[in-house]
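[1] I'd like to go over a predicted model; first the sequence, then the structure.
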Amino acid sequence: MTSPAQELRPGLQLASTVCSTRVIVVRAPADRRPTITCGGGPMVPAPSAKPAPPPGGPEAATLIGKRYVDAGETLELLCTSSGTGSLSCDGVPMTLKAAKALPASD
């Protein structure tokens, strides 16, 4: 789990300690410091992460290029490297962010 003192800010790169998942913080809550995990293991700042094995085996649970949000949509992460672990925020699974509907072009 990320340290309670770990402040999430947009642009921060995080890496999983149990799989090859890497994310960038797009939006972070200003009023709290959530705990981010992937596959049950902590997410750590990417520069300090040890390289994880490449994905191979089970199908990826986090998909490159997809955005994930917490239940209140106050935290948003962009996946930059797929992995087999699922993202969670404070123990609650994060969900794939839905695409916004485009206006009709008549």
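    Received, thanks.
[2] From now on I want contacts and neighbour counts done on CA atoms only, so please keep to that.
    Fine.
[3] Tell me the spacing between the nearest residue to Val69 once chain neighbours are set aside and Ala28.
    Once flanking residues are discounted, Val69 sits nearest to Glu76: 4.5 Å by C-alpha to C-alpha, 6 or more residues apart in numbering. Distance, Glu76 to Ala28, using C-alpha to C-alpha, to the nearest Å: 7 Å.
[4] neighbours around the residue lying closest to Cys89 once chain neighbours are set aside, how many?
    In space, and not counting its chain neighbours, Cys89 is closest to Ile36: 4.8 Å by C-alpha to C-alpha, 6+ apart. Ile36 has 26 neighbouring residues, counting by other C-alpha atoms under 10 Å.
[5] okay, pairing it with this:
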Amino acid sequence: MKIGQRLRSQVCGGEVIVIRADGITADLETGGQPLVDAASGGSPQPTVQADAGFLIGKRYELGNDSGTRLEVMVTRAGGGPLIYGGQPLTTSQAKTLPASD
């Protein structure tokens, strides 16, 4: 997994772009299947409902004490949570801008 790579789900229509991938050694998953390169072709086999998953335009992230940092941006909504190493990714919170007077 590398920065700028587009990944798509094999079980729903979801797609993401990798924003940050520090110390990543496993696959990002949804619906129990790893996401694959979006350029690989093929079409997903819809087995996960899209209303319970990741939302378009949102950033999802995972960070832990071992130095692993993963951040993706959703370009097509999909079903099921995004999972890395058995842990679900959480919605990234917007950073506050400094006040200007």
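    Now that the structure is in, tell me what you want to look at. The shown structure was predicted, so the numbers you read here are calculated from the model rather than taken from an experiment.
[6] Please state their TM-score.
    Overlay of the two chains. TM-score (TM-score structural alignment, normalised by the length of the second structure): 0.82; 96 aligned residues with a C-alpha RMSD of 2.0 Å.
[7] what number of residues lie near the aligned partner of the residue nearest to Val69 of the first structure in the second structure?
    For Glu76 of the first structure, the aligned position in the second structure is Glu71, judged by TM-score structural alignment. The number of residues packed near Glu71 of the second structure is 21, by other C-alpha under 10 Å.
[8] Secondary structure element holding Glu71 of the second structure?
    Taking DSSP states H and E as the definition, one finds Glu71 of the second structure inside strand 69-76.
[9] which of the residues in that strand are buried?
    Neighbour-count burial for strand 69-76 of the second structure flags 70-76 (criterion: 16 or more other C-alpha atoms under 10 Å).
[10] Contacts made by that strand with the rest, please.
    Here strand 69-76 of the second structure makes contact (C-alpha atoms under 8 Å, 6 or more residues apart in numbering) with 13-24, 54-63.
[11] Kindly write the ChimeraX command that selects the buried subset of those residues.
    Buried members of the contacts of strand 69-76 of the second structure, defined by 16+ other C-alpha under 10 Å, are picked up in ChimeraX with:
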select :13,14,15,16,17,18,19,20,21,24,54,55,58,59,60,61,62
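[12] Give me the distance between Cys12 of the second structure and Val72 of the second structure.
    Using C-alpha to C-alpha, Cys12 of the second structure is found at 17 Å from Val72 of the second structure.
[13] The strand holding Glu71 of the second structure vs the first structure, average offset?
    Compared with the first structure after the fit, strand 69-76 of the second structure shows a mean deviation of 0.6 Å (mean C-alpha distance after the TM-score superposition for the first structure).
[14] returning to that earlier point: let's have the buried residues of strand 69-76 of the second structure in JSON lines, adding distance to Gly86 of the second structure.
    Below are the buried residues of strand 69-76 of the second structure laid out as JSON lines (distance: C-alpha to C-alpha, whole Å):
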{"residue": "Leu70", "distance to Gly86 of the second structure": "13"}
{"residue": "Glu71", "distance to Gly86 of the second structure": "16"}
{"residue": "Val72", "distance to Gly86 of the second structure": "16"}
{"residue": "Met73", "distance to Gly86 of the second structure": "19"}
{"residue": "Val74", "distance to Gly86 of the second structure": "20"}
{"residue": "Thr75", "distance to Gly86 of the second structure": "23"}
{"residue": "Arg76", "distance to Gly86 of the second structure": "22"}
